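Trainee: this is a predicted model, with the sequence first.
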Amino acid sequence: MGQNLQTSERLRPVDLAREHGLSTQAIRNYEASGILPPAGRTPHGYRTYTSLHAAALRAFLALLPGHGHRTATSIMQAVNRGQVDEAFRLIDESHAQLLDDRRTLQAVEGALRDLNVTTATEPRLGPAPAEAYGSGDTFIGPLAGKLGIRPATLRKWERAGLVRPRRDPRTGYRVYDEADVRDARLAHQLRRGGYLLEQIAPLIAQVRAAGGLELLEAALSDWHARLSARGRTMLTGAAELEAYLRRRG
């Protein structure tokens, strides 16, 4: 490897730390974990670093926002072991995850568009007795019929956490309120898009956490922005990693 360390370029831990607002202990920890290559030592045992270590630190910090701490650490460890192909594999996995996140976002947006069209054109589901139930409540049969699925499918979705109907205390029947109907419709759209139940459950949870579709729609632009920012930081990380690889030779 091209690690020709010159006495004239010796750097102290504080020199590396100061540039990035880190502590000297953080620098030592990064070295111990393999994020940085091993430091040199003075005759008195003090650590000495070089511009190679500075490049490694810049690469790691640039990789962090796009790949996360665990993957960025693994990438640097692989490079410092000389396993560059393994580092590239880890980077490819992160890019594949980003692509999958983009596809998920597109699926949610498509499902919401279809859901809005369906909701605007469909009559209210029934039946909903005025005394015992809310105006938007319905039962499993009418809801399944409206969606074009079997009641058993709704029961399966309930077990997967996609819908959470309450039980009528007198009859034991499942009662779906407006939020349940919304969740069932969204699940139906996503299932038609090829998504598995375990992939849909977190999305339904996001709808509930947001407080409904309207608030989720408002959050989609932020979701777009975060994915775009992640993509850009991956490019920055790749550039710094390439610079480090060139220094290593």
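Mentor: Ah, there it is. Numbers count the residues shown, from 1 in each chain.
Trainee: switch to C-alpha atoms for all contacts and neighbour counts from now on
Mentor: Noted.
Trainee: element containing A128?
Mentor: Assessed by DSSP states H and E, A128 sits outside every helix and strand.
Trainee: buried ones in the helix or strand containing R247?
Mentor: Per DSSP H and E, R247 falls inside helix 213-248. Buried residues in helix 213-248, counted by 16 or more other Cα atoms under 10 Å: 213, 216-217, 223, 227, 230-231, 233-234, 236-238, 240-241, 243-245, 247-248.
Trainee: chain center to stretch 86-105: distance?
Mentor: 10 Å (Cα atoms, centre = their mean, to the nearest Å).
Trainee: sticking with T48, tell me its helix or strand.
Mentor: strand 47-48.
Trainee: elements contacting that strand?
Mentor: If contacts are counted by 3 or more Cα pairs under 8 Å, 6 or more residues apart in numbering; DSSP states H and E, strand 47-48 sits against strand 40-41.
Trainee: who are the packing partners of the strand it packs on?
Mentor: strand 47-48.
Trainee: got the contact list for the strand it packs on?
Mentor: Strand 47-48 has contacts (Cα atoms under 8 Å, 6 or more residues apart in numbering) with R10, L11, R12, P13, A39, G40, R41, T42.
Trainee: most neighbours among the residues you listed, which one?
Mentor: When these are compared by neighbour count (other Cα atoms under 10 Å), P13 ends up highest, at 23 neighbours.
Trainee: go through the helix or strand encompassing P142 and flag the buried ones.
Mentor: Counting by DSSP H and E, the element that carries P142 is helix 140-147. If you call a residue buried by 16+ other Cα under 10 Å, then helix 140-147 has these buried ones: I140, G141, L143, A144.
Trainee: what angle separates the helix or strand just after it from helix 140-147?
Mentor: Next helix or strand after helix 140-147 toward the C-terminus (DSSP H and E): helix 151-159. Relative orientation of helix 151-159 and helix 140-147, computed by axes from the mean of the first three to the mean of the last three Cα atoms, to 10 degrees: 100 degrees.
Trainee: mind listing what's buried along helix 151-159?
Mentor: P151, L154, R155, W157.
Trainee: and those, which is closest to I91?
Mentor: W157 (35.1 Å; Cα to Cα).
Trainee: any idea how many residues pack against the nearest residue to that closest one once chain neighbours are set aside?
Mentor: The shortest distance from W157 to any non-neighbouring residue, by Cα to Cα, 6 or more residues apart in numbering, is to V163 (6.2 Å). Residues lying near V163 (other Cα under 10 Å) number 23.
Trainee: buried residues in stretch 74-88?
Mentor: Across stretch 74-88, burial judged by 16+ other Cα under 10 Å covers S74, I75, M76, Q77, A78, V79, N80, V84, E86, A87.
Trainee: which residue ranges form the helices in the protein?
Mentor: Applying DSSP state H to the chain gives helices spanning 13-20, 24-32, 51-80, 84-121, 140-147, 151-159, 178-192, 197-210, 213-248.
Trainee: dropping in the other structure now:
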Amino acid sequence: MGKNLQSRDRLRPVDLARGHGLSTQAVRNYEEAGILPAADRTPHGYRTYTPLHAGALRAFLALVPGHGHGTAAAIMRAVNEGAADDGFRLIDESHLQLLDDRRTLQDVESALRGLAPVVHDPEPVTASGPGGTFIGSLAGRLGIRPATLRAWERAGVVSPRRDPLTGYRVYDAADVRDARLAHQLRRGGYPLERISPLIAQVRAAGGPEPLEAALGDWQARLSARGRAMLTGAAELEAYLRLRG
């Protein structure tokens, strides 16, 4: 009966692949990468897998949406090498990253709510040079010192170009917008290290208005990631039970 059970539990690469829409080569690659435990071989050299390998594959594929391919692979390698705590540490780091992303989203939402009067200010900054404004003009408009703008530049809050002839900083419309956002955030008590990633989000979205429209999608993606982490944790726990 033991032999019959072992025979029934044997799985070919194609058996693992079919259930997950994978190629047999992908299954072999996962084994070689340590994502799956090493397979036994038949006398003819063919790989044979077991329900343990199927559990490992399910765990890995469930971990990927929440943690990313690289981290999911590292988690599975750690578990398969008997270093489960290293895998748990990677999971903890992913949860910390998700928490940080949630806090950034909260900061962006709070900042945009408070920035509406500045964002829609119809009065432009007078240009002091071709295609932009120089540092003195912008600083004067904002009521700050040029040294403050230079500090913001070092922190990555603004990124003015340099005039090729004079070497002076030239702030285009996007730079002026970012400086205005930063100025109001600073007055609201935000430290520079928190302002810089917020400004980066505004730049990536093409401005505060597109970013504001994308906040719902951003929140949905964070929620989906959190749920995916729960699914991945459940499958990993099932795999750990199979390992015994």
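Mentor: Nice, thanks for sending it over. As the structure is a prediction and not an experimental result, all values here were calculated from the model.
Trainee: check what contacts the helix holding P142 of structure 1 and list those residues.
Mentor: L125, G126, P127, R150, P151, L154, R174, V175, Y176, V181, R185, H188.
Trainee: if you set the cut-off to 6 Å instead, what comes out?
Mentor: With contacts defined as Cα atoms under 6 Å, 6 or more residues apart in numbering, helix 140-147 of structure 1 is touched by R150, P151.
Trainee: chain center to that helix: distance?
Mentor: Relative to its parent chain, helix 140-147 of structure 1 has a centroid offset of 33 Å by Cα atoms, centre = their mean.
Trainee: for stretch 154-166 of structure 1, same thing?
Mentor: 25 Å.
Trainee: then stretch 51-60 of structure 1?
Mentor: That offset, for stretch 51-60 of structure 1, works out to 27 Å (Cα atoms, centre = their mean).
Trainee: please apply the same query to stretch 109-125 of structure 2.
Mentor: That offset, for stretch 109-125 of structure 2, works out to 27 Å (Cα atoms, centre = their mean).
Trainee: how about it: buried residues?
Mentor: E109, A111, L112, L115, V119, V125.
Trainee: tabulate these (TSV), appending distance to E193 of structure 2.
Mentor: Putting those into TSV (distance: Cα to Cα, whole Å) gives the following:
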residue	distance to E193 of structure 2
E109	17
A111	14
L112	17
L115	18
V119	21
V125	26
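Trainee: dump the residue contacts of A228 of structure 2.
Mentor: A228 of structure 2 touches P65, G66, counting by Cα under 6 Å, 6+ apart.
Trainee: nearest residue to the middle of structure 1?
Mentor: D101 (6.7 Å; Cα atoms, centre = their mean).
Trainee: now do T24 of structure 2 against V14 of structure 2, distance only.
Mentor: 5 Å (Cα to Cα, to the nearest Å).
Trainee: hmm, back to that, and the helix holding P142 of structure 1 with helix 178-192, angle?
Mentor: Put simply, helix 140-147 of structure 1 runs at 40 degrees to helix 178-192, going by the same axes, to 10 degrees.
Trainee: okay, the strand holding T48 of structure 1 sits on what stretch of structure 2?
Mentor: Under TM-score structural alignment, the match for strand 47-48 of structure 1 in structure 2 covers residues 47-48.
Trainee: can you check stretch 214-221 of structure 1 too?
Mentor: Going by TM-score structural alignment: stretch 214-221 of structure 1 matches residues 209-216.
Trainee: one more: stretch 151-158 of structure 1?
Mentor: Going by TM-score structural alignment, stretch 151-158 of structure 1 sits over residues 146-153 in structure 2.
Trainee: how big is the offset of that stretch relative to structure 1?
Mentor: Compared with structure 1 after fitting, stretch 146-153 of structure 2 deviates on average by 1.6 Å (mean Cα distance after the TM-score superposition for structure 1).
Trainee: which residues touch that stretch?
Mentor: A139, S159.
Trainee: go again with 10 Å.
Mentor: 134-140, 154-160, 169, 179, 182-183, 192, 195-196 (Cα atoms under 10 Å, 6 or more residues apart in numbering).
Trainee: cool, and stretch 112-123 of structure 2?
Mentor: For stretch 112-123 of structure 2, the external contacting residues (Cα under 10 Å, 6+ apart) are 106-109, 177-178, 180-185, 188, 198, 202, 207-209, 211-212.
Trainee: just the buried ones from those residues?
Mentor: By 16+ other Cα under 10 Å, these give 107-109, 177-178, 180-185, 198, 202, 207-208, 211-212 as buried.
Trainee: give the aligned equivalent of L96 of structure 2 in structure 1.
Mentor: Match for L96 of structure 2 (TM-score structural alignment): A96.
Trainee: what's the neighbour count on its match?
Mentor: 12.
Trainee: separation between it and R113 of structure 1?
Mentor: Between A96 of structure 1 and R113 of structure 1 the distance is 26 Å, computed by Cα to Cα.
Trainee: contacting residues for the residue in structure 1 sticking out farthest from the centre?
Mentor: In structure 1, the greatest distance from the average C-alpha position (Cα atoms, centre = their mean) is reached by P43, at 47.2 Å. P43 of structure 1 makes contact with no residue, according to Cα under 10 Å, 6+ apart.
Trainee: need the counterpart of S137 of structure 2 in structure 1.
Mentor: Match for S137 of structure 2 (TM-score structural alignment): F139.
Trainee: how about G232 of structure 2?
Mentor: In structure 1, G232 of structure 2 lands on G237 (TM-score structural alignment).
Trainee: that match against A56, yeah?
Mentor: No. The pair G237 of structure 1 and A56 does not pass the contact test of Cα atoms under 10 Å, sitting 11.1 Å apart.
Trainee: between the two, which contacts overlap?
Mentor: Counting by Cα under 10 Å, 6+ apart, the common neighbours of G237 of structure 1 and A56 are A62, A243.
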